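1. Sequence plus predicted model, see below.
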Amino acid sequence: MDEGRRTVLFTLATSQGIRSYRAFSAEYTRVAVKLQSDGQEVAPVPGARHYERLLKVGGLKTGPHAPTARVLEQLFQRPVEELLRPAAEMPELEREHSTQARSLPVLDESELLMNARDAASHAGEAAALHLDEMTLDQLHDDLVQLARKYGYTAPTEVYEGANSLLRTAQVLLERTRSPEQHTRLYYAAGQATALLAAVSFDLGALTPAVSFARSAAQYGKTIGNGPLQSYAYGMMAFMAFWDGRPSEAVRLAKNAQQFGGLGDTARRRLYTIEARAHGHLRNDGQAQRAIRDALDQNSGQRDELHDDIGGEFGFDAARTAMSNATTCLLLRDGAGAEDSATMALTLLSSLPVPEQPIVVSGPAAVDLARARLMRHEVEGAQEALAPVFQVLPNWRGSGMLERLTAARIELTRPEFRDAPTALTLAEQIEDFSSFSPARRLGATSPLAIEA
């Protein structure tokens, strides 16, 4: 037994030569008979297991009853409360009996049995707190499915699903002692909070979005997962320029690029986010450099989160083109924006309609409309926005709405003031924007897409 777990009773029994249960039982019975002859109430000798618990700190949930305590106090000449204290708290006791203790056997069969039972009990508890691997596999599969259908699922539905999966991961963490399973569950919790960060932003709730992103980064740090930390930092960079802090966004995007284990997709995403941040700073040279860096990521390296799971964690050519279109608009490069937005929509058109992610197709269409408005093509802008106006209210995320706000501002230019088509388009944008989860949650129009 670990010395720190030995009671005072253990030390005294050892020093008196009655450490074994047989010797203790004989001496206890002798003292009990004497006390009983004096008219005092006593209890029979404790059983072997009860005796073993008396020797171990915390072995008893409650102290011995008075008839038992009376015999123990007479036998060892100390109050029972003191007998059950850790021997380590009484160094004078150890010194007093050290000579006697050294002359006695260190172990006996009773102690070996007690330690064996302790080990068996602990092993049994550990085995009981090991989850069935299929439970973890199912959680992983559910997260993969949610991430992959993110782009064509209503934000409120994604939020409910991600929140439920996060709670599941947190509960399961309390039910296992396996380090390997803890790693898998922290990874699952990180993915769920990352999805909650993304969908909170789409719903126009920036403050909880930032909090979820930080939580995802912390989960990634706990298990040393570079791609998860990178994704979370990328989200925080994205939210920083959306909140009017483009310099902070550049810093966060560069920090995200330093994590290990990143594949081409992860790096493409981070360079694209960095380009947007430089666009908000009107730094044309750095924005164009970041766009080139994004397009140059073709080493063939992959990581599980961004490539194997993909979906919302992925960043394909269509999404890259969509984001680059927005960067070009920030730099007032209408031709570049139109080319990139057209490329994004062309790439998406190769997918079945139900699988075309609205979080990409919607913003790309709005950016195309803005690019056309920059060269005074109101009818062309109206044509580009026609599919956007068909998007149902629950699917109208903040990214799409802020771009529409910028398009609405374009329509206030003097050359559009008396154009009937421009007035009609402006009214359509206002009506469309008023019915959305983001507006109901009080989303505003900060620096996200500047006019």
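-> Yep, it's here.
2. make it CA atoms for all contacts and neighbour counts henceforth
-> OK.
3. Next SSE downstream of the longest helix along the chain?
-> Longest helix in the chain, counting residues (DSSP state H): helix 179-202. Going down the chain from helix 179-202, the next helix or strand is helix 206-222, by DSSP states H and E.
4. Could you find the closest non-adjacent residue to residue 389?
-> residue 432 (6.7 Å; CA to CA, 6 or more residues apart in numbering).
5. for residue 394, what are its contacts?
-> Residues near residue 394 by CA atoms under 8 Å, 6 or more residues apart in numbering: 154-156, 436-437.
6. ok, structure two:
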Amino acid sequence: MARTVDPRFAERMRDLLAERAVSYRVLAARTYYAKTYLHALATGAKSPTLEAAARIDDALAADGELVGYINEPAGSDGAAASRDSARLVELLCGGQVVDALDAAALGAHQLSVDYLSSPPDEMLRQATQLRRTAMAVLPRLHGRARAAEETDLLLALGHMSGVLAYAALDLGDAAAAAGHARAAWQCADTIDHHGLRAWVRGTQSLICRFGSGYGKALTYARDGMHYAHDGAAQARLLCGQAQSHANIGDGPAARRELTAAADAHGREHTPADGLFGFSAAKLAYYSGSTLIWLDHRDDAEHAQTESLRAIGLWEVSDPHERSMGDEALARVYLATARLQLHQLEGAVAALAPILDLPEDRKLSWIGKRLARIAEILAAAPYTNDPVARELGERIHAF
């Protein structure tokens, strides 16, 4: 029996595109099919293969509805061979290499932007799917004639691997994050891309800080400075050094590096979107998250000011620039600073929206930093305070 497609497939695909507010351009980035091919499927001019239906279904979060419109004959080697031939035609004709490259670059960019406002488990799933599809194009780009195309694809693959590193770390898997970061570094190193190298070194430093490996974190951040020829990239790496020094008790070095980071960020730099950018809000966020580890009251006051500044900047920013995970963490840092300043009620207010976060927004970093707040609440002057006790109980239930 030949494969058949229910005519409702095209209509439902169009409905889902409208319901999800997804353009053909974005769908092409998510599925790695050419826009013309996707439009032909949505209008019924072409019939999808089972694989195409599955990838579109996944990209539009249709929960198998679109796949259900495909009646695929089961079992025989002949049917499998026919599917493979149809897939080969799609690769060579329905989606030309140039379309695949464009889709890879667009997909990597879209992932970096979506990451700021999406749960990490969803980003991990999407980035895994997109990178796997992009990797399938790589063997077709060997030779001098395709060197430029290979460079473009490897840059996109490096960015996708960077998204995977962040998603894994936000989910608490530092080992997987380190593996994805190594893959991103290899992409950067292969194409000699200093910008991606600097970003990866900053991310590797972050991964080390997650596991309290502050010496190695410093090494990565310092090495990244060899490749950072952009003010924002330098600021990010300097903030990583400041955080590391703060955690090992070198307050003077941490303060110097925060000052240097602010100076670097004030210099002209090339704007970057999403996860690969380093905004003024991010700079303030890093400052607050560094200063809470220092001992002086002035540091705690400055941490409170910087955390509030980060939150305020994100609250008025465009939605696609608002980093929901970092904004939540900034509130945790704000609460920490307020406890250090003996402002218990202010800390409770700062944590109120964090303790009510849905499960898919409870990043591993939040759990780690809340654990430190619980330690502060268990010590003087909060030991016998009923408000502190209640807050500690809510943190333990988080």
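-> Okay, I see it. Note that this is a predicted model, so its numbers are computed, not measured.
7. Could you tell me which of the contacts of residue 394 of structure 1 belong to helices?
-> Among the contacts of residue 394 of structure 1, the members falling in helices (DSSP H) are 155-156, 437.
8. Which among those count as buried?
-> Applying 16 or more other CA atoms under 10 Å to those, the neighbour count classes 155, 437 as buried.
9. Pipe the ones in helices among the contacts of residue 394 of structure 1 into a markdown table and attach distance to residue 114 of structure 1 per row.
-> Written out in a markdown table, the entries for these read as follows (distance: CA to CA, whole Å):
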| residue | distance to residue 114 of structure 1 |
| --- | --- |
| 155 | 57 |
| 156 | 56 |
| 437 | 63 |
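10. tell me which of the ones in helices among the contacts of residue 394 of structure 1 is nearest to residue 229 of structure 1?
-> Nearest to residue 229 of structure 1 out of those is residue 155 (CA to CA; 23.0 Å).
11. Wait, the closest one touches residue 205, no?
-> No - taking contact to mean CA atoms under 8 Å, the distance of 11.8 Å between residue 155 of structure 1 and residue 205 leaves them out of contact.
12. ok, now how distant is the aligned residue in structure 2 for residue 417 of structure 1 from residue 355 of structure 2?
-> With TM-score structural alignment as the criterion, residue 417 of structure 1 lines up with residue 383 in structure 2. Remark: distance between residue 383 of structure 2 and residue 355 of structure 2 (CA to CA, to the nearest Å) = 21 Å.
13. what's the answer for residue 119 of structure 2, then?
-> Counting by CA to CA, the gap from residue 119 of structure 2 to residue 355 of structure 2 is 16 Å.
14. and what of residue 308 of structure 2?
-> For residue 308 of structure 2, the distance to residue 355 of structure 2 equals 18 Å [CA to CA].
15. of these two, who's got more company?
-> residue 308 (22 against 19; other CA atoms under 10 Å).
16. To which residue of structure 1 is the more buried one aligned?
-> Using TM-score structural alignment, residue 308 of structure 2 pairs with residue 342 in structure 1.
17. which of the residues in the one helix or strand that match maps to are buried?
-> Counting by DSSP H and E, the element that carries residue 342 of structure 1 is helix 334-348. Across helix 334-348 of structure 1, burial judged by 16+ other CA under 10 Å covers 334-345, 347-348.
18. Could you double-check that the residue nearest to residue 389 of structure 1 sits in contact with residue 388?
-> No - with contact taken as CA under 8 Å, residue 432 of structure 1 and residue 388 are classed as non-touching, separated by 9.2 Å.
19. just to revisit the earlier point, so the longest helix of structure 1 aligns onto which residues of structure 2?
-> Using TM-score structural alignment, the match for helix 179-202 of structure 1 in structure 2 runs over residues 147-170.
20. mean deviation of that stretch from structure 1?
-> After superposition onto structure 1, the average distance of stretch 147-170 of structure 2 to its aligned residues comes to 0.9 Å, using mean CA distance after the TM-score superposition for structure 1.
21. Identify each buried residue in that stretch, please.
-> Counting neighbours by 16+ other CA under 10 Å, one finds that the buried residues in stretch 147-170 of structure 2 are 149-170.
22. returning to what we had before: which helix or which strand is home to the residue nearest to residue 389 of structure 1?
-> Of the helices and strands defined by DSSP H and E, residue 432 of structure 1 is found in helix 420-434.
23. Touching that helix from outside, list them.
-> By CA under 8 Å, 6+ apart, the list of residues contacting helix 420-434 of structure 1 from outside reads 378-379, 382, 389, 396, 401, 404-405, 408, 411, 416-417, 439.
24. And for stretch 171-186 of structure 1?
-> By CA under 8 Å, 6+ apart, the list of residues contacting stretch 171-186 of structure 1 from outside reads 126, 129-131, 136, 169-170, 219-220, 222-223.
25. Any of the residues you listed buried? List them.
-> Neighbour-count burial within these applies to 129, 131, 136, 169, 219-220, 223; the criterion is 16+ other CA under 10 Å.
26. Show me the helices in the stretch 51-200 of structure 1, by range?
-> Taking DSSP state H, counting those that start in this stretch as the criterion, the stretch 51-200 of structure 1 contains helices spanning 66-76, 80-83, 91-102, 109-128, 133-148, 155-173, 179-202.
27. Where does the first one end up in structure 2?
-> Okay, so that is helix 66-76 of structure 1. Per TM-score structural alignment, helix 66-76 of structure 1 has no counterpart in structure 2.
28. Skipping adjacent residues, who's closest to the spatially most central residue of structure 1 in space?
-> When structure 1 is reduced to its mean C-alpha position, the closest residue under CA atoms, centre = their mean turns out to be residue 190, at 2.9 Å. Nearest residue to residue 190 of structure 1 in three dimensions, chain neighbours excluded: residue 216, at 4.4 Å (CA to CA, 6+ apart).
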